[in-house]
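A.B. asks: Below is the structure, and that's it, no one-letter string:
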């Protein structure tokens, strides 16, 4: 399915804040000093390395908020694979606006394309299995919706967006409450009937306890492939199974082979390297 864009109302506060941070108290004094007001230019957003594009709507908005007269012609939309030298988009308009918005636009585009690229790499690693790759809440503050959108651009799926859209009972919750059973019972009594309940377990004994209490999903934390396979067998379709814990493209295939439904990977959003993208002047 085509990747649906995020609404502008979600993008604009973040882009405005980033531009204001860069403009400071006096605006772009370098560009204003060097570039005549009426000069126009054509530039291209160009990939310097292979990857997957994400964040174009944020980059576009950065240019448009600085100068509404700038036009963006997208060549490779979010979710597209690119090779070095590929033109992602053409940027035409007043040169002052293009140069002033350049860094903010590239910051969003390079970071989010980096997230999409590493997601695509691990999605590719498990392509022969049913497991879906999903992100976590380990996101950059203020950028969560954008980073999760970038995960989808890379072929991944999203875990919960925040603390309010699902119950995830972690080890510290269990320790504070005094056990898995009372934790599940309290959660079921407190939330609505449409809210899913997931429990983190790190042993097969804990898994059995969670299944007996009744859960929608189990987070199988830091289990090796053999233990994961035994866990999936014990679940036997009674709950969604999710593997988590230091999973990399090199280890993901073995994890997926265990039969889990989901593999959650925090570093997709908190440690993805940027994709090298440049803005090249043409005329």
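C.D. replies: Happy to help now that I have it. What you see is a predicted model; the values in this text were computed from it and never measured.

A.B. asks: C-alpha only now, for contacts and for neighbours.
C.D. replies: Fine.

A.B. asks: Quick one: the strands in the stretch 1-150 of the chain, in order.
C.D. replies: For the stretch 1-150 of the chain, the strands defined by DSSP state E, counting those that start in this stretch occupy 40-47, 51-52, 71-74, 81-82, 87-94, 132-134.

A.B. asks: count of neighbours near residue 189?
C.D. replies: The tally of other residues near residue 189 (other C-alpha atoms under 10 Å) stands at 9.

A.B. asks: what's the answer for residue 197, then?
C.D. replies: Residue 197: 18 neighbours (other C-alpha under 10 Å).

A.B. asks: What residues does it make contact with?
C.D. replies: The neighbours of residue 197, taking C-alpha atoms under 8 Å, 6 or more residues apart in numbering as the test, are 166, 167, 168, 169, 184, 187, 188, 215, 216, 217.

A.B. asks: hmm, back to that, closest to residue 142 out of the strands of the stretch 1-150 of the chain?
C.D. replies: Nearest to residue 142 among those is strand 132-134 (19.3 Å), distances taken as C-alpha to C-alpha.

A.B. asks: Which strands or helices does that closest one pack on?
C.D. replies: helix 95-125, strand 262-264 (3 or more C-alpha pairs under 8 Å, 6 or more residues apart in numbering; DSSP states H and E).

A.B. asks: Use this one as the comparison:
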């Protein structure tokens, strides 16, 4: 989908699955009250301040129900909106506007909540080199939308899944015996362009990960003081990622340690949806 950079087939699959869940053979309330050809207008309005995300996806929802829908947005994804702002005006069949409302809002509200939360974290480190990363703590089946929303909020996507980057964590290290063996074994089997990240929990593990040639070294659940020492040990031989209990109040202190990235599961795993309403204009 050109407007988002998202895969159109994947988006259509998500929407079709949601239609099967919510509409199936038809909206029996709307379809038995409203003639098929009746048209109407609707507005989506912000009921809270935040960063909007998901407008092209919501548009696709309505387009699936009414190919002739008219979509007039007043904002674009990534824009800051204030309570009371009219986000978009929609014209089309009454049936499409009502039947698509909940799905469109559910997706936009979640995505906008993620974008809004991400923007808060990004703002905390705006005067540093640090980039805010997301994680795999997303809703199953909606990861592409969750990660798109992170980008709309100014964040950076980490690996998309288990297939596009190596992440050697504590349990992998246990089975391999040590960090060095784990990295060596994996390097033998993967293309050279695949990045290898290693999770570390202490300075000795950081030293071993550096010696093993890791591309990215995760500093997991370390104090700020230990992270600062770890960054000095790494000394630009690899990128560094702070992870674990990365709360908003702690962010500036973590950024000051010199890490390159801070990964935050809370961007997606427990997001509060941004309140948006849709109302028919009679």
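C.D. replies: Okay, I see it. Worth saying up front: this structure is predicted, and the values here are computed from it rather than measured.

A.B. asks: Tabulate the helices and strands packed on strand 132-134 of structure 1 (JSON lines), appending distance to residue 70 of structure 1 and mean neighbour count.
C.D. replies: Formatted as JSON lines, those follow (distance: least, C-alpha to C-alpha, whole Å; neighbours: other C-alpha atoms under 10 Å):
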{"stretch": "helix 95-125", "distance to residue 70 of structure 1": "7", "mean neighbour count": "25"}
{"stretch": "strand 262-264", "distance to residue 70 of structure 1": "39", "mean neighbour count": "25"}
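
A.B. asks: Just put these in JSON lines and tack on distance to residue 150 of structure 1.
C.D. replies: Below are these laid out as JSON lines (distance: least, C-alpha to C-alpha, whole Å):
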{"stretch": "helix 95-125", "distance to residue 150 of structure 1": "5"}
{"stretch": "strand 262-264", "distance to residue 150 of structure 1": "15"}
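
A.B. asks: quick one, which of these is nearest to residue 226 of structure 1?
C.D. replies: strand 262-264 (15.2 Å).

A.B. asks: helices or strands next to the next helix or strand after that closest one in the packing?
C.D. replies: Once strand 262-264 of structure 1 ends, the next helix or strand along the chain (criterion: DSSP states H and E) is helix 267-270. Counting contacts by 3+ C-alpha pairs under 8 Å, 6+ apart, helix 267-270 of structure 1 packs against helix 95-125, helix 144-153.

A.B. asks: repeat that with 7 Å
C.D. replies: helix 95-125 (3 or more C-alpha pairs under 7 Å, 6 or more residues apart in numbering; DSSP states H and E).

A.B. asks: Tell me which other helices or strands the helix it packs on touches.
C.D. replies: Looks like helix 95-125 of structure 1 contacts helix 29-34, strand 51-52, helix 56-66, helix 144-153, helix 249-257, helix 267-270 (3+ C-alpha pairs under 7 Å, 6+ apart).

A.B. asks: Deepest-packed of these, please.
C.D. replies: strand 51-52 (a mean of 28; mean count of other C-alpha atoms under 10 Å).

A.B. asks: what's around residue 84 of structure 2, how many residues?
C.D. replies: 14.

A.B. asks: quick one: buried residues of stretch 78-95 of structure 1?
C.D. replies: 78-82, 86-95 (16 or more other C-alpha atoms under 10 Å).

A.B. asks: Over to stretch 204-212 of structure 1?
C.D. replies: So stretch 204-212 of structure 1, judged by 16+ other C-alpha under 10 Å, has buried residues 204, 206, 207, 210, 211.

A.B. asks: just so I have it, where are all the helices in the stretch 101-250 of structure 2?
C.D. replies: Assigned by DSSP state H, counting those that start in this stretch, the helices in the stretch 101-250 of structure 2 fall at 101-124, 143-152, 170-176, 179-187, 203-212, 224-234.
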